[in-house]
Each structure stands twice: as C-alpha cells, then as structure tokens.
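> no sequence on this one, just coordinates:
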C-alpha cells in the first residue's frame, strides 16, 4: 500500500496502462490510509468510499479495454469544499449556510469527471474560505499531519492535510490571497496558483484562482492539461492552450531573479524561513542566474485598503441572513465582518482601488526581474485551534503579505518546500513568474525539486 501511495501520477497512469496496478488496488490503498489518518487530521467532507469503489471499478474496466476517458482516469482526487460537485451541498465551511445539493459541477469538477478522475471526497475549509486555518463552524478542526497540534493553514486546509497525509496524489484548492500556497507551505506540498483564468472557476471573484496541491511538481503539471480547459461560466477563462505542461527543460543562466525578504508590511519573516529562502536563492545563483535582493510590492495602505474592501463585501454577503443564521458564523469571522457595516461606498471603492495599486507595483517590479523568490509564509507555524497566525480579527491579513499581491496582479505563483524548521515543520519557498508564463514557474519549481530531491519522508499515521 505504501508503495502505491508513493507513486507519481504519470507513474500511476503508466501502471494502469501496463496493468501492473489497477484503479481498484490504488483506491484500496488510499481508503486504508484514510481509515488510519483521518481521525487525527479531519481533512475530508462528504467522503464517499463506496462511490469511489464504483468509480475505480469503472475505471479499471476502461483501462482493461485500453479506452481510458482521459489522462486522469482512475486517479484518486479531492476537491476543496467550495468547488461545487453536483448533488453535494456546499456549506462554504460555515454552519450558517443551508445545506442544499449543488445543481451542477463547477468547471474544475466537470473537467476532472470528463477525464475519469476518482473524486472521492471534498476537503474542509474555514467559514466562507476567509481564514488561513483549519478552524470552521461547520467542519471538524483540521490539523497538520506533520504535527497535529499545529495548523495546516488555509483556506485550503483539508486539501493540504489530505495531500501531506497521502490521501492520493491530487488535491485541488482555491486561492484568493494565498489559500493554495500558504497551506502548501505549512504542509510541505507543492501548491500552484496559475495565471488568473488559466483554470476556470465559478463563481468568479476578483483574484480568485484554483490550483493543484500535490507532493510533486510533476503531478501538478500533469493535472494542468485537464484543469486548464476553458469553461464559458468563467468570463476570465483563458483560451484553449497547447502547452506541453510536462516540458521542464530550462537553463537559468542569465535569468534575473529578485529575492524578496521584506513584504513591506505584515508579520516579519522569521529567521529560519529567511535562511531557507536565501539558501534556495543561492542554488539558482550557483546555476548561473543573476540574483539580487528586491524591495516589497505591498504597503500598509494597500493591505488595509484590501481589508476594508473585503469586510464591506463580506458584510454585504451575510447581512440579509436571518439573525439566527448569522450567529452560527465563526465568531472570529463575524467580529471581523461586522465592521463592514460601517464602511461607506466611497471607502469600499477606495479599498478596492488598492488592488489596482498592487497590480501596478507588481508590474513595475517585473520590469527589472524575470522571477521573484520569497517566503511563502512569514512564520513556521501556529496552533491548530487558532483562526490565523495572529489569532486577532483586528489583524486578520498580516500573514498574507508575501502572497496576496500576486493574486491581484494575476501572475502565476507556487509554493515549494525548501527545508524544515528546527521543530521539524516544513518551510515554503514562493516562486513568482510573469503573467501567463505558468510554465516558467513550473520549470523553476521542478529544477529546484530536482536539486533538493523533494520531501523524502512524509508524515505517517500513528502505528505505521
């Protein structure tokens, strides 16, 4: 079972094709891992092992006939709870939402089904996806498999926990300020936020992206051929592409790399993280890249403006809920949102305007560099039951200063493991590329992974 769980997606698909492994055997291995680890980490929602067995059986029959539906046929996959799957309620992580079955698959779910993926569960998220935490008023508390006293991050909390715990090779999260990259950094995964519109989402929102969270760069890249197919429901969806997502050929000689160690505001980068990022940057410099330190793209005014805008927007989303339903929202989130009621229309527009300022500063920086390296997360970890690294609703976004600008500028960015803290917890390196050059980010990530060998030992459930 352990050997199957260690297979990359390309190797797993090759094993299906050669009939050395069947989709049912792979599912049995995943199901066994979930049975031993899920009581500790609580990563899943709407877990359907019986349905997964049926899907794996159908996939096995297709492979036996040499007629798979697509490149992910038989690959166990989870989707973040916010990504709708037909017939399953979307609670948005909160007890305040009425549980109504979704009428249709969201674009990502539709593409995965078209290609035969075994979607066996949704993964947990905090209330409305508004926290970098596994804390939710609806889901059980999700925990970090590396240390269950610690937080997996969020809002793609369950996806990160599931990936690190070995619940199959592919987990899809969403990201509006770092919600794929932040939890990937805290759990050792590769988390990829592509260029805005590369993976269609529905509902659309400013800065909202979706992306794969995997143990290997190759697995995320492999999945992009499926995930990046356009969908009319996302008006920002990019045209069909003929990218070779597995073309990792790259010579970094002469590449201009900027290293950002100061986010401009928010939580300061802890020394262990700073050292790990600098060590990663030296690897690129040794390979011939031109590495220089660069200043921040974010300011206090920008982050505070975003806070004002998001509070106003979120209050507008929940103010019409009956009082008894609003009271079920996680208190931290509700306390933060309440102040949105006092935001004027002018203030909200001014706050939104700061997203444009972020876009400008990011664009200006990329006139001088080809790539940016930075920490993904400024801190090593925080307790599992905290709502955020500050646990303070008056300082809710202090930890996203390295990640959120690239959502607003719509640029591709990834988090990849670049070491471990003295306490044994993963440290994430963020790699940011120019808008639409998703392949550059993937190639740099794969190169770095090849240099380091990637994460060599993943968490195991008790008794294993």
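Received it, and whenever you're ready, just let me know what you need. Just so it is clear, the structure is predicted and the values come from calculations on it, not from any experiment.

> all contacts plus neighbour counts: C-alpha atoms, from now on.
OK.

> all helices for the stretch 51-200 of the chain, in order.
Here the stretch 51-200 of the chain has its helices, by DSSP state H, counting those that start in this stretch, at 107-114, 157-165, 181-187.

> Packing partners of the shortest one?
If contacts are counted by 3 or more CA pairs under 8 Å, 6 or more residues apart in numbering; DSSP states H and E, helix 181-187 sits against helix 157-165, strand 190-193, strand 413-420, strand 426-432.

> Can you tell me which of those is nearest to residue 332?
In terms of CA to CA, the element of these nearest to residue 332 is helix 157-165, at 17.0 Å.

> before we move on, the earlier item: adding mean neighbour count, write the helices of the stretch 51-200 of the chain out as a markdown table.
Converted to a markdown table, these look like this (neighbours: other CA atoms under 10 Å):
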| stretch | mean neighbour count |
| --- | --- |
| helix 107-114 | 21 |
| helix 157-165 | 33 |
| helix 181-187 | 34 |
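
> Take this one as well and set it beside the first:
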C-alpha cells in the first residue's frame, strides 16, 4: 500500500482515468507514509488527514462518473504555509505571528482546489521565509530525508523534505532568492521558479514567485498547467498564456548553453559540486548542444546592497512589534534585521537599486545563449540545526549566489538532481532560461532527466 505514495501525479491521473486506482486508496497510502515518517521529518503544519479523506472520497465519486474537476483531481498535494488556505492560520514560521485563520485561499491554493487536488497539509518554513533552512521559532526543526542530520534547505523547507520523502507527488513552495530551488537541490527533487508573474500569487512582491516541487519534470509541468491559471488579485501577473505544458520533447542539437561555475561572490563551489555540474554539461554537449564557459558577472556590491534593502524591509515590519513579540523571533533573524535600525535613506535606496543591477547583469549574461547551466548551490546540504550554510547572520547570502539574480531578473529557472556527494547527499543542477521561456526550461530539464545516470532510490525515513 505504501508504494502508492511514490507514484507520480501523471501516473495517478492515468490510473484514475482507467479505474486501476482510486484517490481514496492513494490518499490512504500517503497518509500512512506521513504517519510513519513525520515524527522524524517535521515537514508539515496543519496536517488534516480527516479532511483529506473526505476530499479523496469526493474525487473518487467524480472519477466514477467520468467527471474530474481538473488536471490533478485526486492527486495528494501539500502547500507551503505562507500560501493562505481558507480557515487555516498563516504563522509564517514565526512564533511572534498571531494565529489568525485566513479568510480566503491564495491563488495557488485556489487553483489547486479547483483542479481537484487533495490538500493533505501545509509545509513548514523558517521565520518570515528569511532563511534557506528548516530552522524555525514556531515549527519543529525540519530535516532532510536523505540524512536526518542534514538540512532540507529553505525557505520551502517542509516542501522539499515532503517531496523527497514521498508525501504524495505534488508540492508547492515560494521563492524570492532561491527558496524553491535551494531545498529542491539539497533534497534531490525538481523545483521550478517560474517566470515572474507566470503563477499568480497574493500578495505579489518584486522577485517573489510560487512554484512546484516534485520528483519529476512531467509532474512539475502538469502542476504548472493548473497554477498558471489567471487570478486578478495578482497585480504583477503576466497575461494568461495557454502554454503546451505537457509537450516536453525537444532536440538539443545546436542549442547554445553557457556554463556558469563562478558567481562572482559567495561561497566557493566545492569540487564535488563542480564535477557533478560539469558532467551534466557534458551530457548536453554529447547530445549536440554547444557548451561555452561564462565568467562571473555578479558582484559583492550587488548582494551587499540587496542585503541592506532586505534587512530594512524586515526591520520595518518587526520594529512595530512589542519587545515581547520581538523576543519570540528566531535570534538569527532578529540579529540580522535589527542592524537596519539606523540605516539612512541613501543606504536603503542604493541597496534597492541593486535589484536593477542584478537584473541587467543576468540579462546581459544570457545574451547570445539559449540557456545557462550552473550549480543550484555552491555546496551540498549542511547541519540541520544551522540557519544557513555559513551560520552567520551577518553573512546571510553567501549560498544564494547562483539563484538570487534569477529572481531579480524574472527569468524561469529549475533545479534538479545531477549527482551525489561521497556522503550520499544530492547535488542540484540549475537551468536558467530566457525571459518567459518556462516551457524551454522544462523541456531542457526533461531532456537531462532522460540522459542522467540512474538515480538512487528515494530515501525511506520510517
């Protein structure tokens, strides 16, 4: 029974259509997986198996009539806890946040329900989504299924862990600097940061997107066909485009692909990570793509400026809280943003201006290339108890060098597994596409999926 929890969303929908499987038995299998693994993994918030069972029964009845609601009817899903779901509180991973039930589904949750997805739970995140870590002042420490002493990454920490552990096939996170791709890379799953505005969200913000986290590129594409449906609440969304999400075949011959191994700032890329990414690039070259090295194009000034702006943005919110509430925030986060208390207007503005600098640098780097390949992160995962790979609140962004510029530029990018360390931890490959070319990124990722060596079995936590 528990093996049903490992089936892809694409396979589940086919099985429901042919009446080989029922959403009820699949949901029971996923619940059994969660109940066995979650005491060690701590990936979930607001887990509601009773409600999931009711939704699965309703889906079973729709499939029996041949009347599914949408593309993912009956497929188990988790949603990151900062994406509002009606009736559930949104703690933002922080003990200082009041537990007030949301009055409506945010756009990704609304599209998921409308398409028949079976919502099992929300997934955990660190305080305010400000860490690439499973550490939180509100949730229990989330861990990496590949090694419980390792970090799943973040801020979509629970989503990455849940996807790798087989808590059903579809999960959704959010990403403003790497928060989908980093945990995807560290947990060995597929994580897509769509083009800015491709998936409506609420509230929108510069660089912030919601994106699927799954075990296969096809499942990510299937979920994108649902999540990309329009919603007027997102004032920064793109005009809706009926894209061929499930058309994933492509010939790689003649594609010009840049290989980016030095970001220009941040942690040095480890030898194991560099070798894995180079091997991936060679597979593309063997398939007929033209691979050319790209030098560093980001600067310390860019990331330090963005750091200042994000500190100021965080402090503006937190400074309004009472001292008692401030004391409940994860100390790492509070110590980081409190440094903005005396920033001048010039310091904040020049920091904000680095968003444009990053955008322009990445657009220039992509000029003449169809895609860029890079590590998702410079290193593999790190200790579960740490807040970041360097665990220093005054050096918070050394690990996001390859991911953050893609948020500022708005391009689509995906992370998927390209190898393992000597200790068995996954290594992520990032594929960056031209602006709005979400389909191209998915197709290139699917091509790599078919070319890469056989993957290791998924971890069993229980």
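Yes, it's here. Just so you know, these numbers come straight off a predicted model, no measurement behind them.

> Show me what residue 192 of structure 1 aligns to in structure 2.
Under the alignment (TM-score structural alignment), residue 192 of structure 1 pairs with residue 192 in structure 2.

> Any idea how many residues pack against the nearest residue to its match once chain neighbours are set aside?
In space, and not counting its chain neighbours, residue 192 of structure 2 is closest to residue 414: 4.3 Å by CA to CA, 6 or more residues apart in numbering. If you count neighbours by other CA atoms under 10 Å, residue 414 of structure 2 ends up with 33.

> Residue 414 of structure 2 is in contact with residue 428, isn't it?
No. Counting by CA atoms under 8 Å, residue 414 of structure 2 sits too far from residue 428 to count as a contact (9.5 Å).

> before we move on, the earlier item: any idea how far the match of residue 192 of structure 1 lies from residue 142 of structure 2?
21 Å (CA to CA, to the nearest Å).

> What of residue 291 of structure 2?
38 Å.

> higher neighbour count, these two?
Legend: neighbour count by other CA under 10 Å for residue 291 of structure 2 and residue 142, higher for residue 142 (34 against 21).

> Which residue in structure 1 aligns with that one?
Using TM-score structural alignment, residue 142 of structure 2 lines up with residue 142 in structure 1.

> contacting residues around that match?
Going by CA atoms under 8 Å, 6 or more residues apart in numbering, residue 142 of structure 1 touches 41, 42, 43, 124, 134, 135, 151, 152, 157, 158, 161, 384.

> what about 10 Å?
Residues near residue 142 of structure 1 by CA atoms under 10 Å, 6 or more residues apart in numbering: 38-44, 123-126, 133-136, 148, 150-154, 157-162, 384-385.

> can you check residue 307 of structure 1 too?
301, 313, 336-337, 340, 348, 351-352, 354, 394-397.

> and of those residues, the nearest to residue 176 of structure 1?
residue 397 (12.1 Å).

> quick one: contacts for the closest one?
Contacts of residue 397 of structure 1 by CA under 10 Å, 6+ apart are 131-132, 177, 266-267, 303-304, 306-307, 388-390, 404.

> Turn the buried ones among those into a named PyMOL selection, would you?
The buried residues among the contacts of residue 397 of structure 1 can be selected in PyMOL (16 or more other CA atoms under 10 Å) with this line:
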select buried, resi 131+132+177+266+267+303+304+306+307+388+389+404
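
> What separation is there between the most far-flung residue of structure 2 relative to its centre and residue 246 of structure 2?
Farthest-out residue of structure 2 from its mean C-alpha position, per CA atoms, centre = their mean: residue 65, at 35.0 Å. Separation of residue 65 of structure 2 from residue 246 of structure 2 (CA to CA): 25 Å.

> neighbours around the spatially closest residue to residue 203 of structure 2 that is not a sequence neighbour, how many?
Spatial nearest neighbour of residue 203 of structure 2, excluding adjacent residues (CA to CA, 6+ apart): residue 234 at 6.9 Å. Applying other CA under 10 Å, we find 18 residues neighbouring residue 234 of structure 2.

> contacting residues around stretch 86-104 of structure 2?
Under CA under 10 Å, 6+ apart, the answer for stretch 86-104 of structure 2 is 45-46, 80-85, 105-106, 109-110, 122-130, 134-140, 155, 318, 321-322, 324-330.

> ugh, wrong one, I meant stretch 387-395 of structure 2
Contacts of stretch 387-395 of structure 2 (CA under 10 Å, 6+ apart): 126, 130-136, 151, 153-154, 266-267, 304, 307, 330-337, 339, 378-383, 385-386, 396-399.

> at 6 Å what do you get?
Residues outside stretch 387-395 of structure 2 that contact it (CA atoms under 6 Å, 6 or more residues apart in numbering): 132, 133, 332, 336, 382.

> Spatially nearest residue to the first one, not counting backbone neighbours?
Once flanking residues are discounted, residue 132 of structure 2 sits nearest to residue 154: 3.7 Å by CA to CA, 6+ apart.

> Count the neighbours of that neighbour for me.
Residue 154 of structure 2, neighbours per other CA under 10 Å, totals 34.

> before we move on, what about residue 244 of structure 1?
12.

> give me every residue that touches the spatially most central residue of structure 1.
When CA atoms, centre = their mean is applied to structure 1, the residue found nearest the centroid is residue 180 (1.7 Å). By CA under 6 Å, 6+ apart, the residues touching residue 180 of structure 1 are 156, 173, 174, 191.

> and residue 410 of structure 1, what helix or strand is that in?
Using DSSP states H and E, residue 410 of structure 1 sits in no helix or strand.

> how near is residue 103 of structure 1 to residue 270 of structure 1?
45 Å.

> likewise residue 377 of structure 1?
From residue 377 of structure 1 to residue 270 of structure 1 the distance is 9 Å (CA to CA).

> do the same with residue 445 of structure 1
23 Å.

> Looking at these two, which one has more neighbours?
Neighbours per residue (other CA under 10 Å) separate residue 445 of structure 1 from residue 270, with residue 445 holding more: 25 against 13.

> Tally up the residues packed near residue 418 of structure 1, please.
24.

> I misspoke; the intended subject was residue 254 of structure 1.
13.

> With adjacent residues omitted, what lies nearest to it?
residue 289 (4.9 Å).

> So the one you found sits against residue 253, correct?
Yes. In this structure residue 289 of structure 1 lies within contact range of residue 253 using CA atoms under 6 Å: 4.8 Å.
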